[in-house]
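Student: 3D model of this:
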Amino acid sequence: MPRPLALAVDFGGTKVEAALVDADGALVPGSRHRRPTGATATSEALEQSVAQVVRLAHAGAPADAEVIGVGIGCAGPIDLLAGTVSPLNVPAWRGHPLVGDIEAIVPGVPVAMQIDGLCIALAEAWVGAGRGASNLLGMIVSTGVGGGLVLDGRPAHSPTGNGGHVGHVEVGGFDDACACGGRGCLEAVASGPRTVAWARTQGFTGETGEDLALAHAAGDPVALAAVERAGTAIGRAIASSTNLLDLDVVAIGGGFSRVSPALFNHARAALGERTAFDFVRRVRIVPSGLSDEGPLIGAAALVHRPPLGGAAPETGGSGAG
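Tutor: Prediction:
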C-alpha cells in the first residue's frame, strides 16, 4: 500500500507555505515551500504564490507515497460553507475562493479547510505541547493573532469556521484601534507589527520584530516595555478565555511569540493576578512544541486524523473534506 501523505497549506499575512506531512505528523524532507503574501500583494500575486507552493509540494511526493487529501489552515475570517477566505491582514482577498483554487490545482484530491488557529490547536493536541490536555487553546502570535480550541478532547468546530479567534477579544486597559473595527483587540495590541508600531511611537527606531528582539536582548528600555505590554495583553486574554472555558493549556506559536521568553513571563504574571480563582491560575501557558511547523502539521491533521481534525463542514467546490 502507498504511504499516505497530506498536502498541508498554511496561508497567513506574511507568507503561504505548503508541505507534505505523514501520518505521524512529520514533514517529508524537501517538500516544504514558501512564498510571500502580505498587505500590498495583489490578488493575482497571491493566487500565484499559492499555486507555486502547492504544485511544488505535490510534485515532491515520493514514489512509494500517495497524497490522500489537502488540509488548509488560513488566517481569518474564513467561510467554511462557501470555501472562501478574507484574511484581515491581506486586503486583496475578500471572499476569495481559496478552496476552489486548490481543488483546481490538485483535481480529484479531497480538500478541507479550517482557520489557522484551530490548526495550531490540533497540531499541539496531536504531537505538540498540548498532548493529553482535554481543554486547549492554541494561539498564533505573528503578523496577526489567531486562535483555535480543543474542548473535551475534540476540536471546537463552529458554523463559519471562526470559533476561537482570540485575536479579536478585547483586553482591558488598552484602547488601540483594530482593523476589525473594534478597540483594544488583542491583535491590535500584541501582534508583531502592532507591537513594533507602538514601540516606534516611544522612540524605537527599528522596523521589524527581529529588530525588537535584538533590542530587547540588549536591554533597550522601550523594547522591554513593548514586550511587557504585549505579554500583559496576551495574559489578560488568556485569563478571560480560561474563565469562560476552564482551559488546561494554552500553547502559543508564531514568529513574534519567539521575540523573547519574557513575553511568556509577562503573560503568566497577568494571569497570576486572578488570585481568587485557582481554576484560572492553573492553566499552563507554554510555547508551541512544534516550532514553526505547527500550522502545517495542524492542517495535515484535517486529513490524517478525522476524529481529531474533525468531520469538518463541507467547504464549497466539490464539497470534499
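
Student: hey, let's count contacts and neighbours off CA atoms from now on
Tutor: OK.

Student: The stretch 101-250 of the chain: strands as residue ranges?
Tutor: For the stretch 101-250 of the chain, the strands defined by DSSP state E, counting those that start in this stretch cover 111-115, 136-141, 145-151, 154-155, 249-253.

Student: biggest helix in the chain by residues?
Tutor: Counting by DSSP state H, the longest helix found in the chain is helix 221-245.

Student: can you pull the buried residues of that helix?
Tutor: 222-242 (16 or more other C-alpha atoms under 10 Å).

Student: in a strand, that's where residue 9 is, yeah?
Tutor: Yes - per DSSP: H, G, I helix; E, B strand; the rest coil, residue 9 lies within a strand segment.

Student: and it, how many neighbours does it have?
Tutor: When neighbours are counted by other C-alpha atoms under 10 Å, residue 9 registers 32.

Student: swap in residue 307?
Tutor: Per other C-alpha under 10 Å, the neighbour tally for residue 307 reads 13.

Student: Please name every helix or strand in contact with the longest helix of the chain.
Tutor: Using 3 or more C-alpha pairs under 8 Å, 6 or more residues apart in numbering; DSSP states H and E as the contact criterion, the elements in contact with helix 221-245 are helix 186-190, helix 192-201, helix 209-217, helix 262-272, helix 278-281.

Student: to compare against the first, here's another:
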Amino acid sequence: MGGTLSDEAAVDQGTVLGIDIGGTKMAAAIVGADGRILTEHRIPTPPGDAEQVFAALAELIGRVEGDVRPVAVGIGSAGPLDQRHGLVSPVNITGWRNFPLVDRVRELVGDVPVELGVDGHCFALGEFWTGAGRNADAMLGIVVSTGVGAGIVVDGRPLLGQSGNAAHLGHVVVDLDGEACACGSYGCVETYASGPRMVARAQRRGWRTSESVDAAVLSADAAAGDEIAVAVFDDGAQALAAGIVATAVTVDLTSVVIGGGVAKAGPVLFDPVQRWVKRLAQLPFVADLSVEPAQLANAGLLGAARLAWDTLA
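Tutor: This next block holds a predicted model:
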C-alpha cells in the first residue's frame, strides 16, 4: 500500500517520480535525468468517490517507488486544474472536484518538490524531450482520444498560462453553428475529432447502427474505403487542422506532433489532417507547418517526469 516513505528508504539523487492520471488509467514511473524509465506500473482508474480514487493512486505510487525516494515528483492530470493551489477537477474523474492532489501526493512522498501539469502539456513535453519533437525549438503536441488535449512547448518549457490550462485546443471553437460540447460551448474541435464523437456521427449517418463499435473499427472501415467512415474522418481532420492552424498563427510555431488512440489510425487521420493544414495555413510564417505522429507510447508519463526535473533546475 502507498504511504509516507520510512526514514530507512533510500534517497536516490538520480531519479524522479512521474505520474500520469487520466479517466481510463493511472501510470507512475521512476525516471532518470536522461528520460530513461527505470520502473513503471499502471492501473485502471477506478470509479468511486475522491478517497477511493486517491487510495488507488496511493497504492500505485507505493508500488512503483519501492525503496527508492525520488528527489522530485511531476504529475500530469486530466483537467481543468488549478496549478497555483494544486487542485484538480478532471472532467473524466467525477470523484475529484477541486481535489488537493498536490498536497495529498506530498503527504505520501515526503518533503520534495511536487509539480502539477495538464496531461496534454505533459504529452507535449514528453515528445519534445525524447520523442518526435526533440529537434524542434517550439512544438504543439496534441492527444486525440476520447477527448482532444494539447500542450505547447517553447524553449524547452511548457506554455502554461495564468491558471496552468493553456492550449486547450480541443475546446477551440471551429464551427459557430456546431454541435454542443461537453464543455458547454458549441462547435469545438473535440466535438468533431474525438473518437466517440466521430463514431456517434458515423452511426447517425447509417454506419454500423446496430453494433457496439469504437474509433478503431471506424478507422479500419475508413482504411477499407467505407464512404461514411472516410467522410467522418475527413470532418474530424478538418476541425483538427483548423485548431492546429489557429494555434500556430497565434503562437508562431511550425512543428506539430499528434498522438493518442485515434492517431493510431495512421494515414486515415494524418493524410486528411495534412491536406487541410496545407489548405488553411496560408500565412508565410506557417506555410511550412509540419504534422507528425508521436513516437512515444508513454509521452505523458515522461513529460510529467520532465516537470519534476525542471523543478530542480
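
Student: After superposition, what is the TM-score?
Tutor: TM-score for the superposed chains, counting by TM-score structural alignment, normalised by the length of the second structure: 0.88, backed by 300 aligned residues with a C-alpha RMSD of 2.2 Å.

Student: quick one on the thing from earlier: now the helices and strands packed on helix 221-245 of the first structure as a markdown table including mean neighbour count and distance to residue 143 of the first structure?
Tutor: Shown next, in a markdown table, are these (neighbours: other C-alpha atoms under 10 Å; distance: least, C-alpha to C-alpha, whole Å):
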| stretch | mean neighbour count | distance to residue 143 of the first structure |
| --- | --- | --- |
| helix 186-190 | 30 | 9 |
| helix 192-201 | 20 | 6 |
| helix 209-217 | 18 | 10 |
| helix 262-272 | 21 | 16 |
| helix 278-281 | 17 | 28 |
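
Student: would you list those helices in CSV and tack on distance to residue 297 of the first structure?
Tutor: Shown next, in CSV, are these (distance: least, C-alpha to C-alpha, whole Å):
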stretch, distance to residue 297 of the first structure
helix 186-190, 23
helix 192-201, 23
helix 209-217, 24
helix 262-272, 23
helix 278-281, 29
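
Student: Looking at the ones you listed, which is nearest to residue 303 of the first structure?
Tutor: helix 186-190 (29.1 Å; C-alpha to C-alpha).

Student: Surely residue 37 of the second structure touches residue 18?
Tutor: No - counting by C-alpha atoms under 8 Å, residue 37 of the second structure stays clear of residue 18, with 9.6 Å between them.

Student: Pull the contacting residues for the most centrally placed residue in the second structure.
Tutor: The second structure has residue 120 as the residue nearest its centroid, 3.2 Å off, counting by C-alpha atoms, centre = their mean. Residue 120 of the second structure makes contacts with 76, 78, 141-143, 149-151, 300, as judged by C-alpha atoms under 8 Å, 6 or more residues apart in numbering.

Student: Show me what it aligns to in the first structure.
Tutor: Using TM-score structural alignment, the partner of residue 120 of the second structure in the first structure is residue 117.

Student: Could you report the distance from its match to residue 236 of the first structure?
Tutor: For residue 117 of the first structure, the distance to residue 236 of the first structure equals 18 Å [C-alpha to C-alpha, to the nearest Å].

Student: Verify the stated contact: residue 147 of the second structure with residue 188.
Tutor: No - with contacts counted by C-alpha under 8 Å, residue 147 of the second structure stays clear of residue 188, the gap being 10.8 Å.
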